[in-house]
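> show me the folded form of this:
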Amino acid sequence: MSSTVPGPLRFGLLGAARIGPDALLTPAKSHSEVVVDAVACRDPARGIKYARTHGIRRHYTGPGCYQQLLDDSEIDVVYVALPNALHFEWTMRALEAGKHVLVEKPIADAAHEARQIFALAEKKGLVVLEAIHFTQYTASARFHPATQRVKAIIDSGELGNVKSIVAEFAVPSILSSLFFLKDDIRFRYDLGGGCTMDMGVYPLAAIRYLTGSESTAPKVRTATALGQPATTRIDRGMHAAFEFPSSVTGETYADFAMPGWGPFGLIPRMPKLSVKVALEGGDIEYYNYPLAGSYHWIKVKPRKGRARTEKAYKHPDGTGDASWTTYRYQLEAFVDKVRGRTPQYWTDPQTTVLQMECVEGMYAAAGMPPRIRSTYTTPVI
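All right, here's what the predicted structure looks like:
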């Protein structure tokens, strides 16, 4: 799957998305092997403004713009930042056009769609990565040294075996109202919306990674959707409990808009951004895992011995920089993979497929309908 493209990899963005600057445009500025060369946006005015604002050399706009970008022979990699319901179709189309793909989470709206994506990528000899990096709002801190440090402490056996793990990613309603408009795609069922499809994937990925359970899907014991799921088919938030094959128990909580407390719920709650791991010989709390690149701490509290606090902004071998966000570490890994080098961390296809199976299981356990399926007809593989 290595790329023989001389010079930097040229990225094209599908969608003039708000996540683009954090997830790709800013990280690309510090990567000598990456150039963001084009953007496609169906709204001409928005696409032109986006390109000018971010210094993107070329733009495609109008109804056929996405396919025009895929047909561009100068583009090596496509970053899919479209609404969830379009991820499957345009990831498949990008692969069919011979492009490597970095696709925003979730990779698709169903596990069977994810399987088709990876099957086509393997057939074409291309790299696909779901951008779930636990970041500065979105995606998978797995790529960040702090998350890998927590995993190393657990794996060292210093505190014995894991008994339970709880991960949360929730923001108060007063804060979410500043970021999410009422017509935001996250609240539209027809576009694959819902908290579990967005913020909910991060705590789920965290408990799977830190317990070493990415190769198997935990059993969803219970799930409770928050908000008005019966009428909107959208979960504002989700509580879920899991059981892993090793008998380890796990819990996740994600919420777009936590209600306040006190009189009339007017007092906002603090954001919930921690992973807490209970082990036989002590506990670990990892604070701010979704924003580890900005600030975090890791508290290790043995039953016997002194507690300590750690931080990790670089890999043990010195790779990286304290200024790198999780998006930047993700980009480093993705480019390494495309170039045929060994990344510091990588997510295999089965891990991503099982993540989608867990998401489907959470919705089913909560009594909610599955997310809308793509109508795109894929080639026979």
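> all contacts plus neighbour counts: C-alpha atoms, from now on.
Will do.
> the nearest residue to Leu210 once chain neighbours are set aside: which element?
Leaving out its chain neighbours, the residue that sits closest to Leu210 by Cα to Cα, 6 or more residues apart in numbering is Lys151, at 5.4 Å. Assigning secondary structure by DSSP states H and E places Lys151 in helix 145-156.
> same deal with Val166?
Going by DSSP H and E, Val166 is in strand 162-172.
> after that strand, next one along is what?
Following strand 162-172 in sequence, per DSSP H and E, is helix 173-179.
> thought Ala108 was touching Arg371, still the case?
No. Using Cα atoms under 8 Å, Arg371 is not in contact with Ala108, being 9.7 Å away.
> and those two? Which one has more around it.
Each of Arg371 and Ala108 had its neighbours counted (other Cα atoms under 10 Å), and the higher figure belongs to Ala108 (29 against 23).
> the more buried one in helix, strand or coil?
Of the three states, Ala108 takes coil under DSSP: H, G, I helix; E, B strand; the rest coil.
> any idea how far Gln350 is from it?
Separation of Ala108 from Gln350 (Cα to Cα, to the nearest Å): 14 Å.
> this one next, for a side-by-side:
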Amino acid sequence: MIRVRIGTLGAARITPSALIKPAKLVPGVEVAAVAARDRSRAEAFAAKHAIPVVHESYEALIADPSIDAVYNPLPNARHAEWTLRALEAGKHVLCEKPLASNESEARSVAEAADKHGLVVMEAFHYRYHPLADRMVSIVGELGEIKQIETWLCFPLPRFSDIRYSLPLSGGALMDAGCYAVHLARLLGGGEPTVRAARALLRSPGVDRAMSASLEFPSGATGRVNASLWSSQLLKISARVVGSRGQMRVFNFIAPQAFHRLSYTVDGVTKRERVAGEATYTYQLRAFVSAVETGEGNLTPPSDSIANMAVIDEIYRKAGLAPRGTI
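Now for the predicted structure:
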């Protein structure tokens, strides 16, 4: 029995991993429609992935009365716009991160979701894997937290990619760094103040790498590191130091593929592997639960507002304008 019918905006490269494959594993879900700017591309995508309906436009898809929810993997600058349109049409939304170009846009989405009583989930898929909760649990064993550092760095030398486009709200901090900021906030247990930031630019206003120093309400210091192109080619990690020990994690983004988790408490070191399904499967299952029961949304717009507030301030501290404000 199909309980949640989802329409996808566009035929983005991430959609098969983030939506199509998980929908085959989560009972009651159907990817029922697709729309793209190029109809032929939408038709090819629909044929490849057995999607029954191709709409002429994004507007037609969100107006389809048979669709319960919308998946929004459009470029960053279109996230808030089309999420708001979907909410106005009465649809729940699973939106790729970052939810918006800046804090103000995130607030607009939160207000609309509250107004219409609909679910908006920002697709920080790692948060739904058991590894995320295990990291939080271990941090609780480390005593007084002194330092938190997160990295999400990977090479993207294809400089024509939209992730380097200022009009489309690109930049390393927006793409990779939003994860690093999100995880630092999760492990820090509070909302940090940005003390300093430094950007390496690909083009005027567009960061190819970003690092920032944070301070948490507890007094712990933090650092986030993001890169699409820098000397740090690949690092997807976290490190937390406390008065009783420390924790290190490698590959918190896709732990189902491979990850390392080690921690030392009171001089005793342990290593663990946290078993589980793909992060995207957990995320889609949680989205369906939130739609049906109102429970399970760990990344609602209120969390998005806090994350974007930190991102905006990092840009300011680095001497750059927050995205969508130029």
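> for the stretch 151-300 of structure 2, which segments count as strands?
193-203, 206-215, 221-227, 235-242, 245-250, 260-265, 268-272 (DSSP state E, counting those that start in this stretch).
> who wins for proximity to Gly117 of structure 2 among these?
strand 193-203 (31.4 Å; Cα to Cα).
> and for that closest one, what are the contacting residues?
Contact partners of strand 193-203 of structure 2, identified using Cα atoms under 8 Å, 6 or more residues apart in numbering, comprise 164, 207-216, 310, 313-315, 317-318.
> repeat that for 6 Å
Asp207, Arg208, Ala209, Met210, Ser211, Ala212, Ser213, Leu214, Glu215, Ile314, Lys317, Ala318 (Cα atoms under 6 Å, 6 or more residues apart in numbering).
> which two of these have the greatest separation?
The span of the contacts of strand 193-203 of structure 2, defined through Cα to Cα, is set by Arg208 and Glu215 at 23.7 Å.
> the two: which is more packed in?
Legend: neighbour count by other Cα under 10 Å for Arg208 of structure 2 and Glu215, higher for Arg208 (25 against 20).
> what lines up with that one in structure 1?
With TM-score structural alignment as the matching criterion, the partner of Arg208 of structure 2 in structure 1 is Arg236.
> look at the closest residue to that match other than its chain neighbours and say how many residues are nearby.
The shortest distance from Arg236 of structure 1 to any non-neighbouring residue, by Cα to Cα, 6+ apart, is to Gly227 (4.9 Å). Gly227 of structure 1 sits with 18 neighbouring residues when counted by other Cα under 10 Å.
> all helices for structure 1, in order.
20, 26-29, 44-54, 65-70, 87-96, 111-124, 145-156, 173-179, 201-210, 229-232, 326-338, 349-365 (DSSP state H).
> what residues sit buried inside the last one?
Right, the one you point to is helix 349-365 of structure 1. Residues of helix 349-365 of structure 1 classed as buried: 349-363, 365 (neighbour count, 16 or more other Cα atoms under 10 Å).
> swap in the third one?
Residues Pro44, Gly47, Ile48, Tyr50, Ala51 are the ones in helix 44-54 of structure 1 that count as buried (16+ other Cα under 10 Å).
> so that helix matches what in structure 2?
Counting by TM-score structural alignment, helix 44-54 of structure 1 sits on residues 39-49 of structure 2.
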